[in-house]
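*Asks:* pasting the sequence and the predicted coordinates here, then a few questions.
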Amino acid sequence: MNILLLGYGKMGRTIESIAKSRGHNIVGKINEDNTADLVKYTGGNADVAIEFSQPDAAYENIRYCIENGIPVVSGTTGWLEKKPEIEALCQEKDGTFFYASNFSIGVNLFFKLNEQLAGLMKDFNEYNVDIEEIHHTEKKDAPSGTAITLAEDIIKSIDYKKKWINKPFGKKEDLIINSLREGRVPGTHTVKYSSAVDDIEIKHTAHSREGFAKGAVLVAEWITDKKGVLTMDNFLK
């Protein structure tokens, strides 16, 4: 499979290593220094694009690929206000667009556990729930896409939480996401329910980027014969 990498930072390099180990070919590496080179990868040169760039570049990268018939696997966060436009374009062009806030299989199992726990906790409003996420200092967006997914899934079940906020304090109806940036932490997410008598916590700790990168490559292998707007729910079925 011929893979175009959109974004060639630490994640891009890890994806490259895993893709090559699985027998794939990297046909191009696009970053902020060579964005004009993207025009080279139309007309069948790339079977799929894996997009882990920066929030200010993601929309244009993805739009270009969809308009030119290149399936896209995207994991960039911080640009999601424009995601509905990309999804509409994908449908219009009969293209392929796969987005996940996190490609780690472990994190996606954690998402399912979070949904189940929120369903169990929905009638026990003596518990307050909040989220803490810790990432490396180079991560530019906050909160993380993973934390937002966790928060949105909690809000679907717990009606006394109306919205999430990225602040250390808020009102009772606010679901607080506390974002910390420390050293080289790949990603740690904790969901905590607290009451006067006890606490309940679930936590996912990533030890490296490899889990995220391998998941992205597995998805890229999976989507090459598929169309439409796809998510990890489709992939894990």
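*Replies:* Everything's here; your move. Numbers count the residues shown, from 1 in each chain.

*Asks:* contacts and neighbour counts: CA atoms only from here.
*Replies:* Fine.

*Asks:* quick one: the strands in the chain?
*Replies:* If DSSP state E is used as the criterion, the strands of the chain fall at 2-6, 25-30, 48-51, 72-74, 96-99, 128-135, 163-165, 174-181, 188-194, 199-205, 228-230.

*Asks:* minimum distance to F111: which of those strands has it?
*Replies:* Among these, strand 199-205 comes nearest to F111, with 9.7 Å by CA to CA.

*Asks:* what packs against that closest one?
*Replies:* Contact analysis of strand 199-205 by 3 or more CA pairs under 8 Å, 6 or more residues apart in numbering; DSSP states H and E lists helix 105-121, strand 188-194 as its packing neighbours.

*Asks:* this is the other structure I want to compare:
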Amino acid sequence: MKIALLGYGRMGKTIEQIALQRGHEIVLKVDEHSKSYDIKVADIAIDFSIPSIAFNNITNCLNNNVPVVSGTTGWLDKYKDATELCKEKNGGFIYASNFSLGVNIFFELNEYLAKMMNNLNQYKISMEEIHHTKKLDAPSGTAITLAEGIINHTNKKNWVLDVTNKDSEIPIVAKRIADVPGTHSVEYKSEIDSIDIKHTAFTRDGFAQGAVFAAEWLFGKEGVFTMKDVLGLK
């Protein structure tokens, strides 16, 4: 495939290496300083840009009949607009807060545990995420996905950044430490014990491999999909 990289930071460069190893061609490398480009030279686009330009990147792809995979977080207030445009244009679109196979398994475990803990009100739920200091949004998109998975299966109503005194809310602590690719943990704590699940990424390779795999899966398809579709987890 001819791939356009929308965002050419550390993730973009890692995706480039893996895509080339898998026999693909990188035809565009776009960052926030790029003036103009023709997205139509690409068969598919992979967007790991920044929150302020991700939506424009995605709509440009869909308006030009180029399927797009996006892993940029922090722009989801416009996610519905992107999916409606995709359907209108008969395009192909996948958004994921995290493309790692391990993280997507972790998402499933998180929801399963939430179902089991739903009626055990003695346990208080909390979350923590740690990322590198260059990550622009907090909490991470992965943490939000985890929180939403819990909300879907419990009496929790929403998540909040840092501490909360409300039983209806899930507190998320977000830490920024140099050179940490991503660590996420969920804790259920009572007065007598705690149950913790945790995912720790050692490198960015897992995210990049998943994004390239998702692009390969999406190529030639129409519709709005998630990593559950890609991995057959539905």
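*Replies:* Good, I have the coordinates. Just so it is clear, the structure is predicted and the values come from calculations on it, not from any experiment.

*Asks:* follow-up on the earlier one: highest mean neighbour count out of the helices and strands packed on strand 199-205 of structure 1?
*Replies:* strand 188-194 (a mean of 19; mean count of other CA atoms under 10 Å).

*Asks:* and it, how far from structure 2 on average?
*Replies:* By mean CA distance after the TM-score superposition for structure 1, the fitted strand 188-194 of structure 1 averages 0.2 Å away from its aligned residues in structure 2.

*Asks:* what span of structure 2 lines up against that strand?
*Replies:* Using TM-score structural alignment, strand 188-194 of structure 1 lines up with residues 183-189 of structure 2.

*Asks:* just give me how far that stretch sits from the chain centre.
*Replies:* 18 Å (CA atoms, centre = their mean, to the nearest Å).

*Asks:* one more: stretch 29-36 of structure 1?
*Replies:* Stretch 29-36 of structure 1 sits 21 Å away from the centroid of its parent chain (CA atoms, centre = their mean).

*Asks:* what sits up against that stretch?
*Replies:* Residues outside stretch 29-36 of structure 1 that contact it (CA atoms under 8 Å, 6 or more residues apart in numbering) are 4-8, 37-38, 53.

*Asks:* not counting sequence-adjacent ones, nearest residue to the spatially most central residue of structure 1?
*Replies:* Geometric centre of structure 1, nearest residue: S101, 1.4 Å, by CA atoms, centre = their mean. Leaving aside its chain neighbours, S101 of structure 1 sits nearest to G145 (4.9 Å; criterion: CA to CA, 6 or more residues apart in numbering).

*Asks:* likewise K78 of structure 2?
*Replies:* Per CA to CA, 6+ apart, closest to K78 of structure 2 is F55, 7.1 Å.

*Asks:* mind listing what the aligned residue in structure 1 for D229 of structure 2 touches?
*Replies:* Aligned counterpart of D229 of structure 2 in structure 1: N234 (TM-score structural alignment). If a contact means CA under 8 Å, 6+ apart, then N234 of structure 1 has no contacts.

*Asks:* let's go with 10 Å and repeat that
*Replies:* Contact partners of N234 of structure 1, counting by CA atoms under 10 Å, 6 or more residues apart in numbering, are F98.

*Asks:* now swap in L62 of structure 2 and tell me
*Replies:* 39, 45, 56, 68, 82-83, 85-93.

*Asks:* mind doing that once more with 8 Å?
*Replies:* L62 of structure 2 neighbours (CA under 8 Å, 6+ apart): 68, 85-86, 89, 91-92.

*Asks:* how about it, what's its partner in structure 1?
*Replies:* Taking TM-score structural alignment, the alignment pairs L62 of structure 2 with I66 from structure 1.
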